[in-house]
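K.L.:
Next one to model:
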Amino acid sequence: MVSPQVPLHPAQVEAAQAIYNSAHAGSWRRTDGALAALCSAMPDVNPAATLLKVVTVNSLYGTNVYAVDRAALHVADVLNGAEGLLRCRPELVEKMAAIPPPPAGGATRMHRSFASKFAHFFIDHDCFPIYDSFALKMLRAHLGRDALAADPTPTYMAFEAAFRTLAQKAGLGSDTRRLDRYLWMIGQYRDWTRNPSAQINSELRDLFQADPPELAVAAGAWYHPRA
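P.N.:
The predicted model follows:
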């Protein structure tokens, strides 16, 4: 059976962007601005610069990487070994996500959310959309669960292909940031409407409680008016 699909309309993405530009999302914008400033100030791929970038994106976006020094060395090795077009291919994120275990041993853990955010903010935001649980749930909601199969943690290549499919269906072009913001915002909104105690971003929780008029447009069929 093919799972149902909820169409995405450009007006929803534009409404989410309007919210992002408003006073309701000041902390979110400052966070993104800080990452952009760091990218401009430290464009090189060397151990010190990469470590600072890893620590910053891990702290500001909560990507749950604990071995930050090992992660930074791995990311620098991957980027220094990447050639030409690979630097704008989804396989690059998959390689960065495979942070090796410590010398004492253990399994390689995949940190796709971390790697996608590093690539998005410090390599090319249009090449690398952000992979996280909210984006995954929203892609499945819009494209049908079959779009990303049954794997709860699909590869970044599968995620990126689904993201591009949704962008194409909605006529959004190649600017990933607007769709990224919509997926993250409304993915959390859906969780919040189902469970007001859900673990979501605190600034977005305040936004949802304020219920600005743009939220109804952005949420579309998932909008729940405040009582």
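
K.L.:
CA only for contacts and neighbour counts going forward, please
P.N.:
Fine.

K.L.:
can you map out the strands along this structure?
P.N.:
Using DSSP state E, the strands of the chain run over residues 98-99, 109-110.

K.L.:
Which one of those lies nearest to L143?
P.N.:
Across those, L143 has its closest neighbour in strand 109-110 (24.6 Å, Cα to Cα).

K.L.:
this one as well, want them side by side:
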Amino acid sequence: METTLAVPLLRSQIDVANRLHQQLRQWKDIDQALETLHTHFPGFDMDSTLLKVVAVNQLYGTRLYMVVPMARHVTEVMSTSDELEDTELVEQIAAFAGHKHLSFASKFAHFFIHMERFPIYDAFARNMVAHHLGTHVRTVGTTSPYKAFVDNIEQLKQRAALSCSNKELDRYLWLAGLYRLWKRYQNKYEENTNEKKKLRMNAEVEALFNDFSSVNAAELAQLYPWYPEK
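P.N.:
Predicted coordinates:
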């Protein structure tokens, strides 16, 4: 297989992202809380599922409004989960009330079914995977976007010769995606002092990016070294 990437991805970047993630106390607390919920409520009866749906939606901001009907829907899907492929399971959880809630569904499966089998699907992860793979080699899926995303994750790991876990890769995709957006905003602001647009970003993450100490600056430079972009 051709191993070149549109934008290189090194193991050192994955390691940096995970070190930086350790500085984010809020996200460490959230992940620990979800792990505790998973341990104490391992099943998918209505009560357990409702707690999990509420937790993911509130703590990860997945913008799900009908949490009780969604919990009932997830309970029904999970009752036949043994008959479904992993990506099909996420697609079925996501298909609710005429919409595809893929960010919610992937996070629910990631935290409460299996972290390695279900990579987190969101805009940052999707965009960073596409950024590294480029347009010529990545899979594009319209009917099964989560399957296409998982295929692209595996292709990225193979082409970059990465041996990291999906959890480690997820932290890189999220932080690098945020940092890439933050850098673009900073440059736009510097070029136009009348720019009034406010970048909406988690305050803890923004504080990390604004920490210009020598150690932190060096870590961020390793996290996303291919900037500026054309």
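
K.L.:
Fetch the TM-score of the aligned pair.
P.N.:
Overlay of the two chains. TM-score (TM-score structural alignment, normalised by the length of structure 1): 0.86; 209 aligned residues with a Cα RMSD of 2.0 Å.

K.L.:
Would you point out which residue is most central in structure 1?
P.N.:
What sits nearest the mean C-alpha location of structure 1, by Cα atoms, centre = their mean, is I130, with 2.5 Å.

K.L.:
residues in contact with it?
P.N.:
Listed by Cα atoms under 8 Å, 6 or more residues apart in numbering, the contact partners of I130 of structure 1 are S113, S116, K117, H120, D180.

K.L.:
Also L143 of structure 1?
P.N.:
Counting by Cα under 8 Å, 6+ apart, L143 of structure 1 touches P4, Q5, V6, P7, A162, L166.

K.L.:
Could you turn the buried ones of those residues into a ChimeraX selection?
P.N.:
Of these, the buried ones go into a single ChimeraX selection, burial set by 16 or more other Cα atoms under 10 Å:
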select :162,166
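
K.L.:
Pick the one among the contacts of L143 of structure 1 closest to S27 of structure 1.
P.N.:
L166 (27.5 Å).

K.L.:
And the closest one, how far from I130 of structure 1?
P.N.:
14 Å (Cα to Cα, to the nearest Å).

K.L.:
do Y189 of structure 1 as well
P.N.:
Distance from Y189 of structure 1 to I130 of structure 1, by Cα to Cα: 17 Å.

K.L.:
try A72 of structure 1
P.N.:
From A72 of structure 1 across to I130 of structure 1, the span is 19 Å (Cα to Cα).

K.L.:
Same check on A16 of structure 1?
P.N.:
16 Å.

K.L.:
same deal with T50 of structure 1?
P.N.:
T50 of structure 1 is 19 Å from I130 of structure 1, by Cα to Cα.

K.L.:
Report the mean distance between the lengthiest helix in structure 1 and its aligned residues in structure 2.
P.N.:
Taking DSSP state H as the assignment, the helix of structure 1 that covers the most residues is helix 176-194. Once superposed with structure 2, the aligned residues differ from helix 176-194 of structure 1 by a mean of 0.5 Å; criterion: mean Cα distance after the TM-score superposition for structure 1.
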